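Novice: just to be clear, the model below is a prediction. Sequence and coordinates:
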Amino acid sequence: MNKKVLWGSTIVVILVFTASALLLSQFRSAEDTSGENRPPIPHSTIQSALKEKTYTSQAVIGAIGDVLLHNTVYEDAEEGGTYDFMPMFQDVETFLQSPDFMIANQESLPGGAHLGVSSYPAFNSPYEIVDALQKLGVDAVTTANNHTLDKGAKGALSAISHYEEIGMPYTGSFKNEEDRKDIRTFNVNGISFALLAYTYGTNGIPVPQGQDYLVNLIDLELMKSDIKKAKELGVDMVILAAHWGNEYERYPNDTQKMLARELTNAGVDLLIGHHPHVLQPIEKMTTEDGREAVVIYSLGNFLSGQEGELKNIGGIANITVQKVIDENGKRISFPEIGFQPTFVTQSRYENYRILPLNAAHQSGLVSFPEEEMVSHVMSNE
């Protein structure tokens, strides 16, 4: 009995060993890297492998035009010594909160009521306008414009102090040289970007000697240097706000076009324009190194006390940014550009409201239909 079991076990071991040897031989044959007898790998298999190594991320960057508070606007918001601007934005609040990152151009200096609020030609706005923008979903403000020095260095520094107090990122004016050198960078949905801002001038008000950091002026060499420094930080893209162009002109001038070409070739991916106080077109460009770039020449007024239909039409640009990393490297593209036109309405300089243009047109408040303004803005896209 024991011998039979032992003999049977021996046979089983021999069989298992033989089978294992055969399997190992086949496995090594399959692993043979000589390629002499190996069948080619199907193309579909290669494509699948490459797709697995592709990384894609997407974010929507929003931008609005000039926030320029004339006396009729801040007087309408005044309530017992404080200011409540929130009702003015209630009809467009959802549009402001929709993008992943929203940028606003705070044109009238928000130096605070303690310096004395004032209107054209030397603006000073209450702090509360910045508080409202933050509550509405604005993630950063650009502050380089022709009104930055309306209250001198004291006003500019007071505005910066409030930005920092409430945690509102700002760029374009700075508290000192170290602050100016600190390029603002952000990361949204895995897409990193730097935000820069510059203005053509300060309405003839000289920049105080030794305080050039108070406002970034348009200087092509300075801008290219800043763009280069931003790129060296390793960001995926550079966004630049330019206060430029001719007021009340609906199309960019030659200087704007020249700067747009120079700046995008230097590394700017998204250029946002302000100052004309009316809408100008959006243009998609191809740079000398083959990148896609988007230029928004002017977003008009988002909130102001100016009069005239075209001056009261502004809008919200929504730029979809896509980053793809694959075997060819990294690339940024703009698969979708959206624009929501808006209209500032009021009744006898009271009850200021920002409305979607379509709603304003249907109510008979403005003669320009939404389709016409969208067509104007998107004509070069």
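Specialist: On my side now, so go ahead.
Novice: please make it C-alpha for all contacts and neighbour counts, starting now.
Specialist: OK.
Novice: from what I see, residue 302 and residue 66 are in contact.
Specialist: Yes - if you go by C-alpha atoms under 8 Å, residue 302 and residue 66 touch, sitting 5.3 Å apart.
Novice: tell me, what's touching the two both at once?
Specialist: Common neighbours of residue 302 and residue 66, using C-alpha atoms under 8 Å, 6 or more residues apart in numbering, do not exist here.
Novice: which ones are touching the nearest residue to residue 83 once chain neighbours are set aside?
Specialist: Nearest residue to residue 83 in three dimensions, chain neighbours excluded: residue 77, at 5.1 Å (C-alpha to C-alpha, 6 or more residues apart in numbering). The contact partners of residue 77, by C-alpha under 8 Å, 6+ apart, come to 83, 84, 85.
Novice: alongside the first one, take a look at this:
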Amino acid sequence: MKKLFCLILVIVMLIPASIVSAAGTTTQAKSKDKPINLVFAGDILLDGYVGNQIDRFGNLYPFKKVAPILKKADMAFANLETPVSIRGKAADKTFAFRSKPDTLKGLVYAGIDGVTLANNHILDYGQQAMLDTITHLKRQKIGYTGAGRNIDEAFKPYVQNINGKKVAVLGVSRVLSDNSWIAGKNHPGAASAYTMEPMLTHIKKSAKTNDYTIVYIHWNQEFADYPEEYARTMAKKMIDAGADIIIGSHSHTLMGIEYYKNKPIYYSLGNFVFNRSTRGGDKTLLSMMVHVEIQGSKITSRITPVKIIQGQPNLMDKKYNKEIIAKLNKLSYNAKIDANGNVSKK
């Protein structure tokens, strides 16, 4: 027995280190090639009618029906269209929102990992309330991008390590209520997309330092069905700069999908947790979640239609899903959506 043990030991010692190393490398490569699953949702408001619903039914209420889907993703991300604070003075505008800090518990419950703050409501109650929002997000361990104490903070992407890959989301806005809302060198505010620079430089930087870069942008006209021409041009320039996926918001309506260099552009996901708009009508209640799967250089996506009922996104029946898919096929450019919500290039 002792001789047999010694023989086995000698054989093990004679195995080339390269074989052991290669086996380890193969295992590591397989690990890095695991699919990465992301889910994106549209505008989230926790004030107004939704705020009243939260007061009645609790902080978790807005996300009860969709939390199981969001929680399954490696990363779930949305647009937080409200400052979260008890301080500040309302801006002189038609709609000024401010949500209670405890309402963020709903996002935690739903498994939302991060939010973009680059939108035309984040400074509704001034710089202090915007900075309070960041503080409250940090306390709840929710990531953010798109706003900060200065321009560098505002353009800093939210980055999450998933299956050995760095996935970055960069939040920017081409809809801000005033020039004073734009983040500067020593000025708190939001990341502006009114000019290509420094936005494109930050996208290039992210593309170099991260494996995948998603740009979540606030743009286009409210209640419109189609994007502005500038948005289609800008989306392509962002992809040329290194963006892998473009996700849009602000119109409060669903917009179509376009491919450029085999990369998807979702012009608007519509509302997600929001009030019904009197001006926009019932189409502001039509929504969807976008599922993105990344595996190596392959990026695929599909949509899950939802409908906002009493401030709460709901999964619906086959008839509703068929209607939303038909609508998106009509609104899209060189993209098509099949009966199961899978999106592909025509």
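Specialist: Thanks, I have the structure now. Computed from a prediction, not measured in an experiment: that's the story for all the values here.
Novice: quick check: TM-score for this pair?
Specialist: The TM-score (TM-score structural alignment, normalised by the length of the second structure) is 0.79; 299 aligned residues with a C-alpha RMSD of 2.6 Å.
Novice: show me where the second structure has helices.
Specialist: For the second structure, helices defined by DSSP state H occupy the ranges 2-14, 17-32, 48-57, 67-72, 105-110, 126-139, 151-154, 199-209, 229-240, 318-331.
Novice: deepest of those helices, which one?
Specialist: Comparing those by mean neighbour count (mean count of other C-alpha atoms under 10 Å), helix 151-154 ranks first with a mean of 22.
Novice: what helices or strands is the longest strand belonging to the first structure leaning on?
Specialist: Taking DSSP state E as the criterion, the first structure has its longest strand at strand 329-347. When contacts are defined as 3 or more C-alpha pairs under 8 Å, 6 or more residues apart in numbering; DSSP states H and E, strand 329-347 of the first structure packs onto strand 292-299, strand 301-304, strand 313-326, strand 350-356, helix 357-362, helix 370-377.
Novice: now do the counterpart of residue 48 of the second structure in the first structure against residue 301 of the first structure, distance only.
Specialist: In the first structure, the residue matched to residue 48 of the second structure (TM-score structural alignment) is residue 71. According to C-alpha to C-alpha, to the nearest Å, residue 71 of the first structure and residue 301 of the first structure sit 15 Å apart.
Novice: surely residue 99 of the first structure touches residue 62?
Specialist: Yes - proximity of residue 99 of the first structure to residue 62 meets the contact threshold set by C-alpha under 8 Å, at 5.4 Å.
Novice: what's residue 128 of the first structure in contact with, if anything?
Specialist: Counted by C-alpha under 8 Å, 6+ apart, residue 128 of the first structure has contacts 82, 83, 84, 85.
Novice: just to revisit the earlier point, pull out the buried residues from the longest strand of the first structure.
Specialist: 332, 333, 334, 337, 339, 340, 341, 342, 343, 344, 345, 346 (16 or more other C-alpha atoms under 10 Å).
Novice: re earlier: could the helices of the second structure be laid out in TSV, adding distance to residue 189 of the second structure?
Specialist: Converted to TSV, the helices of the second structure look like this (distance: least, C-alpha to C-alpha, whole Å):
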stretch	distance to residue 189 of the second structure
helix 2-14	62
helix 17-32	36
helix 48-57	23
helix 67-72	29
helix 105-110	23
helix 126-139	7
helix 151-154	7
helix 199-209	14
helix 229-240	22
helix 318-331	33
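Novice: ok, and the closest non-adjacent residue to the residue mapped onto residue 373 of the first structure from the second structure?
Specialist: Taking TM-score structural alignment, residue 373 of the first structure has residue 324 as its aligned residue in the second structure. Spatial nearest neighbour of residue 324 of the second structure, chain neighbours left out: residue 305 (6.5 Å); criterion: C-alpha to C-alpha, 6+ apart.
Novice: OK, contacts around the counterpart of that neighbour in the first structure?
Specialist: Here residue 305 of the second structure is matched to residue 341 in the first structure, going by TM-score structural alignment. Residues near residue 341 of the first structure by C-alpha under 8 Å, 6+ apart: 313, 314, 315, 316, 356, 357, 358, 370, 373, 374.
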